[in-house]
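**Q** Below are the sequence and a predicted model for it; my questions follow.
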Amino acid sequence: MADSFQSKLPIKPDQILEIIIRRRWFIIIPLCITLTLGLFITFTMDKTYEASTLILVQPQRVPSDYIKSVVTSSISQRISTISQQILSRSNLEKIIHQFGLFEDAKNMYLEDKIASMRERVLVKIERARHGTEAFSIVFRGSDPQRVMGIANTLAGYFMDENLKFREAQAVGTSDFLDAELQKTRKRLEIREKILADYRTKYLGGLPDELETNLRTLDRLQDQLTSKQELLRNTSDSLNILETQIAQSKEMASQNFDNQFSSFDFDEEAFKGTENEQKYSLAKEQYNTLLLKYTEKHPDVAKLKKIIEKLEKTIEEETLEGNPEGETEFSEQGVDDKNQGIGIPDFAAIQQEAQVKQIKNEIRKIQSDIFKIEQQMEIYQKRVEDTPKRELELQSLQRDYANIQNVFNSLLDRRLEAELSVNMEKKQKGEQFRIIDHARLPEKPISPNVKLLFLLSLASGFGLGGGGIYLLEMFNTSIRREEQIEKNLGLTILAIIPHLKKKGHQVKAKVEMVAFVCFTIYATAFLSFFVILNSKGLDRTIYFIKSNLNF
């Protein structure tokens, strides 16, 4: 029934105040306990200090329009890479030995020390105004002096590693481009040689010489036509001249036969005649016949035998020493024969010379025609093969152009990489610049006095309030007049005041004094927490030690 009474009546602010006053011990005692525990934890907990170094990423000093840096990785990627190098086992082990860390933990394994060091180092990337990038290196530890030194040392490592990283990347890029450039140069030289050999092999039949070949072919055709026309005219002239010579030969042969037959070369007539004159006449006639015929001609062969006999006869007469004998032919007869046989035919000789000259001209013209036809075949084949050569040459030139474009691109990039390497070596590229060096930390970040203070208050009031709430919820007694009038429907006629027992005043005074003491205790601890939070734990402890001579 009481639960129903309490649920129907709302709680007023004065009633809450009355409950708090009545249950004040449930608030002050837990608060004092939690404040005491919080202060105890604050003083007994290991102190942790934090030192940070702010580093600005300074852009390269040379404008990027003039020299482009080959280091294209983002700041976060580079910081992540450098962080892995800085937090390597060997580097952290060197820092541990340098600053004498973990001297009190001699039984601690080296792996645990390195893991603890990695947990204490924190790299935070910060982005300032206008897109400027910066990052901070934070280190936490129990000794403020060491914390400051390690933070500055790590910052120096970051700056050195960044310079090494950028220079190594620039040099690596330059070396890679140089190696690729050498390979591409060899490929380009091979293609150049193939293209040059192809041009040399098919010189005169290349596509750009097609117009020249066509004009040359037309010119050769005109020359061929002219030579053929000249050959026809010369052949006609030769035929006419040969016809004239044949007629002349026929007439001369008839006269020669008559003269030759009248001239008796009997063997018996050789005796006692003027053989020298006969020999001279026969020799002249022999030479004349050689101009017309060959040595195999019957007349020439016959006359040659007579000349041989005359030579033998003259030799015999010379050996015998006979005087000049008489001859069967009279001087008049010899003179007549000399006049008939010894006079050369100059017209026939001139005609024969003309025939030889014309034949030579014909042979020369025929040779020229043959050469022209050969040249025309060569140029005709060149013209016919021009489409094929054009396709082959286009393929070779396309491969050469592609390799040349790659070579030119690599050459430009190699030059840029060399400039970038020089820029990095002279430290004109992007650099890390320390804006704020790590300072000696005065206020520890752990324990967090403010957080412990708030937790102590919250836990004290929470425990007290929760206890009061539970007591009031499970209390079923009637404590107010309204509960009787509204719930029971009874009218209150009189109220009997609370009867005070003997010694009530003394008890109340003792209780008041105890409450005041607890209140002062809680207030002192609250004030002490406020001082610790504002002044700092180290300063407060130092002040207490210096003033109280601890």
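**A** Okay, I see it.
**Q** C-alpha only now, for contacts and for neighbours.
**A** OK.
**Q** name the element Asn160 belongs to?
**A** For residue 160 the amino acid is Asp, not Asn. helix 144-201 (DSSP states H and E).
**Q** so how far is the next helix or strand after that helix from its chain's centroid?
**A** Next along the chain after helix 144-201, taking DSSP H and E as the criterion, comes helix 210-262. In terms of CA atoms, centre = their mean, to the nearest Å, the centre of helix 210-262 is set 75 Å apart from its chain centre.
**Q** Okay, one more to line up with it:
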Amino acid sequence: MLGNFDIKYAWAVFKRRMPYFLVITTLFAAVATTIAYVLPPVYQSSASLLVEPQQISDTTVAAPVNPYEQIQIIEQRLMTRANLYDMAGRIGLYADQPDLSAGEIIGDMKTRIEFIGFQPDPTTKPGEPGATIIGVNFFAPTPPLATKGANELVSIILQENTRMRTDRASDTLDFFKGEVTRLTGEIETQSKKIADFKTANIQALPDSQDSRRAQQERGQQRLLDLDREEASLKSQRASIVWVFERTGRASANMALSPEEEELQTLQSQLLQQQAIYKSTSPQIRVLQTRIAALKQLVEQQQADRAVPSADGTAGKPLSELDVELAPLDQRLGDIAAERGLLEKQLADLDTAQQATPQNEMVLNDLERQLQSLQTQYTNAVSSLGQAQQGEKIEVMSKGQRFTLIEAPFDRNVPVSPQRVLISAAGLVGGLGAALGFVVLWEMLNRSIRRPVELSQRLGIQPIITIPYIRTAGERRWRRWAVVGAMLLIIVAIPVILLMIHTYYEPLDQLIPGLG
């Protein structure tokens, strides 16, 4: 360990270790310089593409393709193995290296392509809108190859941009055409379902529910009227029967034929004459004869009014009661028939009314589906119109597109390696390593080299100290050894690295990331 720090002593120690310092520094500098000048030059060729805005106002119709998505998709497609391998073949970058495998070629190609992406317009101030620029770089061992590679990149980007814009616009148009056709068919099918349902349930639809309810009310009122009329007719019939049973006549006011009136008159006279005369009296006999003749005539008239029987023969003559009750019975029969018809109609209406809520639910569901389809159809038609305009924009090249504004050109100055920087880094690294080596050596050196160290370690005070004095020959030998070592390093290290680079494997491939 060094004692109290002494600048003169430290400088003396440093001068003693100077040969090691110089050798280490020279070694690092030689290696760095050799590597810097052995590495092959890399040339860069760049191109700039402008994203042109849509030439038709986007408030009218928007182009269907986003340029920011396009460049990302194009980059991913370009960096696929097949595209990189084909591109390398077109450029001829590895024509002098036929032994390279496809994997090595693809891996190297990925390191040579650089997408700068979207850059702001350099002519505008920060925060102000400006043009959007895309930059691409290609790196190659010669300027012509770099330019050729950059041109390939530009061609692929422009071709893919055109293809993507037109294809996506066409695909969008085809999709919405299919949607409109599909929705048209579904709307027709749904409309037919609704029409068939209404036809099958025409008597139980919700829109005619009020009409059916009114019919029910009218039918029920008519039933009440028929019941009242029937009750009245039955009461009237019972009265007629009651009168007939007690008087022998269906009605006191019943109209009689002239013969019947004359017969009643003669019968009354006969009763009066019998009270005066004997039964053998000529007056009595005359009245009886006339009464008998009139009875035959009345009976003949009643026979003419008789209803024929089922076999066509003359039926039983209608009595006064039958004649009086016939219209009543006919009307009662009509009432019964009408009541049956009304009851059937009311039953049908009641069944329809009970089925109406379920039919309404089904019909509403069908109509909601139809409305949903019509909404989708309206949106699809609107989108189809926009897609047609978008396709027209892309076909006419009026939408957003990429345009080459700065073509690739040959640059005769390589962008790498940075030879001066590498050499300077090697020199600085050598100085640091050499200084660290000297400091570490002295920290680990336990030998006694000063009188003060002798006193501190042995506890004695020396009278005088005599340093070791080298002879002139020893000094010359030491100087030549240092110079020889430095010359050996300066010559041997570059030669060794050059031989490795030339005959074994290039240093930029042997040490990844060195280039």
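**A** Looks like it came in fine. Keep in mind it's a predicted model, so treat the numbers as computed, not measured.
**Q** sorry, back to before: name the helices or strands packed onto the helix holding Asp160 of the first structure?
**A** Identification of packing neighbours for helix 144-201 of the first structure by 3 or more CA pairs under 8 Å, 6 or more residues apart in numbering; DSSP states H and E yields strand 49-58, helix 75-86, helix 89-99, strand 133-141, helix 346-425, strand 431-436.
**Q** Can you check what angle separates the fifth one from strand 431-436?
**A** In terms of direction (axes from the mean of the first three to the mean of the last three CA atoms, to 10 degrees), helix 346-425 of the first structure departs from strand 431-436 by 10 degrees.
**Q** again with the third one
**A** For the pair helix 89-99 of the first structure and strand 431-436, the angle between their directions (the same axes, to 10 degrees) equals 40 degrees.
**Q** My guess is Gln119 of the second structure contacts Ile133. True?
**A** Yes: assessed by CA atoms under 8 Å, Gln119 of the second structure is found in contact with Ile133 at 5.1 Å.
**Q** higher neighbour count, the two?
**A** Taking neighbours as other CA atoms under 10 Å, Gln119 of the second structure and Ile133 compare with Ile133 leading, 21 against 14.
**Q** And the spatially closest residue to that one that is not a sequence neighbour, how far from Ile134 of the second structure?
**A** Excluding the flanking residues, the one nearest Ile133 of the second structure by CA to CA, 6 or more residues apart in numbering is Leu50, at 4.6 Å. Using CA to CA, to the nearest Å, Leu50 of the second structure is found at 6 Å from Ile134 of the second structure.
**Q** now swap in Leu78 of the second structure and tell me
**A** 15 Å.
**Q** His372 of the second structure - how many residues pack around it?
**A** One correction, residue 372 of the second structure is Ser, not His. Counted by other CA under 10 Å, the residues lying close to Ser372 of the second structure total 13.
**Q** what does the one 10 residues further on give?
**A** Look at Ser382 of the second structure: counted by other CA under 10 Å, it has 14 neighbours.
**Q** what's near enough to touch it?
**A** Contacts for Ser382 of the second structure (CA atoms under 8 Å, 6 or more residues apart in numbering) come out as none.
**Q** Likewise for Ile372 of the first structure?
**A** 220, 223-224.
**Q** nearest residue to the counterpart of Pro41 of the second structure in the first structure other than its sequence neighbours?
**A** Taking TM-score structural alignment, the alignment pairs Pro41 of the second structure with Lys47 from the first structure. Leaving aside its sequence neighbours, Lys47 of the first structure sits nearest to Ser446 (CA to CA, 6+ apart; 5.3 Å).
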